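J.: Sharing a sequence plus its predicted fold:
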Amino acid sequence: MRVVFPFSAIVGQEEMKLALLVGAVSPTVGGVLVLGDRGTGKSTAVRALATLLPKMAVVSGCRYAADPASTKPCVEGCHGRHGTDGQPAETAMVPVPVVDLPLGATEDRVVGALDLERALTQGVKAFEPGLLARANRGFLYIDEVNLLEDHLIDVLLDVAASGENVVEREGISIRHPARFVLVGSGNPEEGELRPQLLDRFGLSVEIRTPTDLAARIEVVKRRDAFDRDPEGFVAQWAEEDAKIGQKIVDARARLPGIGVSDPVLELASKLCMLLGTDGLRGELTLLRTARAVAALDGADEVLAEHIRRVAPSALRHRLRRNVLDDSGSTVRIERALQEVFAE
C-alpha cells in the first residue's frame, strides 16, 4: 500500500486545508478548486485527506459502492441492500474512494462502456463501469483541471448537476449514481477554467509559494524526513491525523443541528449584493460552508465570524470582472467585508 504524506504535517496553507475539511464534512458545499503555484502541496493535501476519512459501509461486491441503508437499487437489476433471496445483503467497510481523473483519460474510461471481454467470450452486452462509478460516495480528483478537454468538462457538468451518470451507447442503456465531491487543482498560468465548470466548484482556494524563510525551511525538513523514512514519519504524525479524523466525524454528526440566525443570514446576503454575485448560489454556498466550519469548531450556530472566515473561498470565483477595478477578487472581497461588518 502506498504511503501518503500526513495531512497534519502539511506546513501552512490553512485556507486550502480548511476547504478540504469542509468538503469532507459537507459534500453539499459542491467541491473544492485549488489554484496556485506548482510545488505548493496541492496534490499532497488532496491525497492526504483520504487517509483521514472514516470507512464507509457498502454492499459487498457492488461496483457502485451502494449504501446498505438505501432502499433504492443503485442500478436496474441491482438488489440494493437485499440479496436475491430477499435477505439482507452482505456488507463491508471500505475506505472512502479518492479517484484520480487523468488528463489523458478517454470518455469511455470516465463514464464507462461496453465490456468487450464479456461481449466477445460470452456474447452478452454488459456494462464496464468507469471512473465516475468508482468515485461514487467519495472524491473525484482532477490535477491540472484547467487543462481538461472540453468534452470531458461537459460530462462532468452533467453528472455533477444530476448526481447520476447516464450512458446510452453501443446498445447499452444504464443509469447509475455518481455523487462525489469534485476536487480540482491547477496552475492559473497554464490556462483558465471554463466559467461553467468554475461555477460548479463550491469553494476556490488560492495558494502561493511560502515567502517566510522559517516556513520554507520547515517544509523542506518535513518532506526530506518523509522521503528518507515514510513509515516512521507517518507514525510520528499518526496521533495528529487521528485527531483531525475524529474532528471530521464529530462535525458530521453536529452539522444537521447547526442553526443560522436571521442577522447572520442578512450579513451573508448584504455581502453578496455588495459584490454583485450572480444568482443565489453564492449565498447558499457561503451558508453551507459557514455551517460546516461552525461544526468543525464545535459551535451550535453559525456566527458572523464564520461568514467572514469563509467568504473569500466561497465567493472569489463568482465575481464579475470590473474593468474599472483592476484589483484581485480577494482584495475586493476583503474591502466588502470591512464595509459590511463595519455597519
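T.: It's in.
J.: From now on I want contacts and neighbour counts done on CA atoms only, so please keep to that.
T.: Will do.
J.: next structured bit after the host helix or strand of residue 251?
T.: Per DSSP states H and E, residue 251 falls inside helix 238-254. If you walk from helix 238-254 toward the C-terminus, the next helix or strand you reach (DSSP H and E) is helix 262-275.
J.: so what secondary structure elements neighbour the helix holding residue 251?
T.: helix 14-25, helix 281-297 (3 or more C-alpha pairs under 8 Å, 6 or more residues apart in numbering; DSSP states H and E).
J.: The same query, at a cut-off of 6 Å, please.
T.: Packed against helix 238-254, as judged by 3 or more C-alpha pairs under 6 Å, 6 or more residues apart in numbering; DSSP states H and E, are the following elements: helix 281-297.
J.: how much does the helix it packs on deviate in direction from helix 14-25?
T.: Helix 281-297 and helix 14-25 are oriented at 90 degrees to each other (axes from the mean of the first three to the mean of the last three C-alpha atoms, to 10 degrees).
J.: let's bring in a second one:
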Amino acid sequence: MKLALILNVIDPKIGGVMIMGDRGTGKSTTIRAIADLLPKIPVVKDDPFNSHPTDVDLMSDPVQQLLSEGQSVNTSTMKVPMIDLPLGATEDRVCGTIDIEKALNEGIKTFEPGLLAKANRGILYVDEVNLLDDHLVDILLDSAASGWNTVEREGISIRHPARFVLVGSGNPEEGELRPQLLDRFGMHAEIRTVKDASLRVQIVEQRSQFDQNPYNCIEEWEDKQQVLKAQILEAQSLLPEVNIDFSLRMKISQVCGELDVDGLRGDIVTNRAAKALAAYSGKNNVDSEDIKKVIILCLRHRLRKDPLETIDSGTKVTQIVDKIFD
C-alpha cells in the first residue's frame, strides 16, 4: 500500500491506487498521511484551478487567454492539494456551479469551483469508494478519462482542467466496485489484518503513544519523514532519465497476454510503475526485480473474474511472472 502511494507521488501518470481490505487496517490513515510527503508545486497566483504557470495542458482557459494576449501572470507555490470526496457529496459540490442569476442579470460567467477544481494537480481521495453513487462515479470516470471537467447549466458552459491522482479505499465485503471505475485505477493493493501477535502489540503501542502525545510522536519520526521526502524529490527529478530495456518491455506484455488482460492499460501502467520504482531506488535502468515488485499491484484488478476460480488473482499473476521471467 505504501509503495503504491509513493510511486504515484513520484509519477502521477501511473493513474492512482485502489486500496481494498479489512476494516481497521489503517487504509485511510496511511492515505491521509501521504499529504505530508507531497512537494510544493508552482501555480498561478489566485487561480481557483491550481493552473501551472507554463504547462498549457495544466492551465485553465482564462490563464491561457491571458498568456496568448501577451500578459504576464503572477506565480506562487503551494503544497500538492489532497482533497477528500465525501460519499454524500452533491453533483454541484463535486463539479462546481454556475451562478445563473448573475449570468442573466449582468452577463458575467461566475463559476463557483467544486472539489474537482480544488483537486487539479493533486490527489482526490474517496473513502468507501465502492459505496459511491453511480452518478458521481460517472463524473469521476469522465474527468479521469479526459483530464477536464465541463459544467453546463441553462446553455452556459464552463470547463477547467481536472488532472488528479485518484485514490480510493474500501472494504470488499461492503460491495463490489464498478469494473469501469476499477480499471481507471493504475494500481490495486489488498490489505489483510495482521495475524502476528507481536506486530499487533507494536501497532497498539504506537497508537497509544500517539494518542497520549501526538507532537512527541511526530517529532520522533520527523527525521525519517524528511529522508523519505528528499528521496521522493530525487526520484521525481531522476524519472525522465530512467530507461526500461526492450526485452523487459516484451516480457511485461507477454505476462499481460498470458493473463488475458483486457486492453493495454496493464502494460502501460506496469512500465510506468517499474520506472518510478527504479527512480525511487536511485537507478537509471529498470531491472526484472523492479518489475516483479510492482506487477501484481498493476495487474491484480485487471484479470477477468471467474466465479469458479479458487486461486487468488495475485497468486495467478505471480505464477505467470515466475514462468516468463525465470
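T.: That came through, no problem. Source: prediction; values computed, not measured.
J.: Can you pull the TM-score for these?
T.: Structural agreement between the two chains, given as a TM-score (TM-score structural alignment, normalised by the length of the second structure), stands at 0.94; 326 aligned residues with a C-alpha RMSD of 2.1 Å.
J.: re earlier: list the buried residues for the helix holding residue 251 of the first structure?
T.: 238, 241, 244, 245, 247, 248, 249, 251, 252, 254 (16 or more other C-alpha atoms under 10 Å).
J.: Can you find the partner of the last one in the second structure?
T.: Following TM-score structural alignment, the counterpart assigned to residue 254 of the first structure within the second structure is residue 238.
J.: Who are the contact partners of its match?
T.: Remark: with contacts taken as C-alpha atoms under 6 Å, 6 or more residues apart in numbering, residue 238 of the second structure is in contact with residue 279.
J.: Compute the distance between the aligned partner of residue 14 of the second structure in the first structure and residue 290 of the first structure, please.
T.: In the first structure, the residue paired with residue 14 of the second structure is residue 29, using TM-score structural alignment. If you measure residue 29 of the first structure against residue 290 of the first structure using C-alpha to C-alpha, to the nearest Å, the figure is 10 Å.
J.: any idea how far residue 55 of the second structure is from residue 80 of the second structure?
T.: Computed as C-alpha to C-alpha, the residue 55 of the second structure to residue 80 of the second structure distance reads 16 Å.
J.: Looking at the two, which has the bigger crowd around it?
T.: It is residue 80, of residue 55 of the second structure and residue 80, that has more neighbours when counted by other C-alpha atoms under 10 Å, with 21 against 9.
J.: on that earlier part again, tell me the one of the buried residues of helix 238-254 of the first structure nearest residue 19 of the first structure?
T.: For the buried residues of helix 238-254 of the first structure, the closest approach to residue 19 of the first structure (C-alpha to C-alpha) belongs to residue 248, at 12.5 Å.
J.: ok, for that closest one, nearest residue in space, not its chain neighbours?
T.: What sits nearest to residue 248 of the first structure in space, not counting adjacent residues and going by C-alpha to C-alpha, 6 or more residues apart in numbering, is residue 25, at 6.0 Å.
J.: what range in the second structure does stretch 298-312 of the first structure sit on?
T.: With TM-score structural alignment applied, stretch 298-312 of the first structure matches the range 282-296 in the second structure.
J.: If you count neighbours, what's buried in the matching stretch?
T.: Residues 283, 284, 286, 287, 290, 291, 292, 294, 295, 296 are the ones in stretch 282-296 of the second structure that count as buried (16+ other C-alpha under 10 Å).
J.: could you dump those residues to a markdown table with distance to residue 305 of the second structure and secondary structure?
T.: Listed next are those as a markdown table, based on distance: C-alpha to C-alpha, whole Å; DSSP: H, G, I helix; E, B strand; the rest coil:
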| residue | distance to residue 305 of the second structure | secondary structure |
| --- | --- | --- |
| 283 | 36 | coil |
| 284 | 37 | coil |
| 286 | 31 | coil |
| 287 | 30 | coil |
| 290 | 27 | helix |
| 291 | 23 | helix |
| 292 | 22 | helix |
| 294 | 21 | helix |
| 295 | 18 | helix |
| 296 | 15 | helix |
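J.: Reformat those as a markdown table; add distance to residue 48 of the second structure.
T.: Conversion of these to a markdown table gives the following (distance: C-alpha to C-alpha, whole Å):
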| residue | distance to residue 48 of the second structure |
| --- | --- |
| 283 | 37 |
| 284 | 37 |
| 286 | 38 |
| 287 | 42 |
| 290 | 38 |
| 291 | 39 |
| 292 | 41 |
| 294 | 35 |
| 295 | 37 |
| 296 | 38 |
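J.: what's the most distant pair in these?
T.: Comparing all pairs in these by C-alpha to C-alpha, the longest separation belongs to 284 and 296, at 22.4 Å.
J.: before we move on, the earlier item: out of the buried residues of stretch 282-296 of the second structure, who's nearest residue 119 of the second structure?
T.: Scanning these for proximity to residue 119 of the second structure, where the rule is C-alpha to C-alpha, the winner is residue 294, at 26.0 Å.
J.: Tell me how far the match of residue 254 of the first structure lies from residue 229 of the second structure.
T.: Look at residue 238 of the second structure and residue 229 of the second structure: by C-alpha to C-alpha, they are 14 Å apart.
J.: and if you look at residue 247 of the second structure?
T.: As judged by C-alpha to C-alpha, residue 247 of the second structure and residue 229 of the second structure stand 33 Å apart.
J.: hang on, residue 151 of the second structure in a strand?
T.: Yes: assignment of residue 151 of the second structure by DSSP: H, G, I helix; E, B strand; the rest coil places it within a strand.
J.: mind listing the strands for the stretch 1-150 of the first structure?
T.: For the stretch 1-150 of the first structure, the strands defined by DSSP state E, counting those that start in this stretch cover 32-36, 56-59, 91-94, 98-100, 112-114, 127-129, 139-143.
J.: mind checking how far residue 226 of the first structure is from residue 210 of the first structure?
T.: When distance is defined by C-alpha to C-alpha, residue 226 of the first structure is 20 Å away from residue 210 of the first structure.
J.: ditto for residue 122 of the first structure
T.: Between residue 122 of the first structure and residue 210 of the first structure the computed distance is 58 Å (C-alpha to C-alpha).
J.: Neighbour count for these two, which is higher?
T.: When residue 122 of the first structure and residue 210 are compared for neighbours, residue 210 comes out ahead with 15 against 10, by other C-alpha under 10 Å.
J.: Map the more buried one across to the second structure for me.
T.: Per TM-score structural alignment, the equivalent position to residue 210 of the first structure in the second structure is residue 194.
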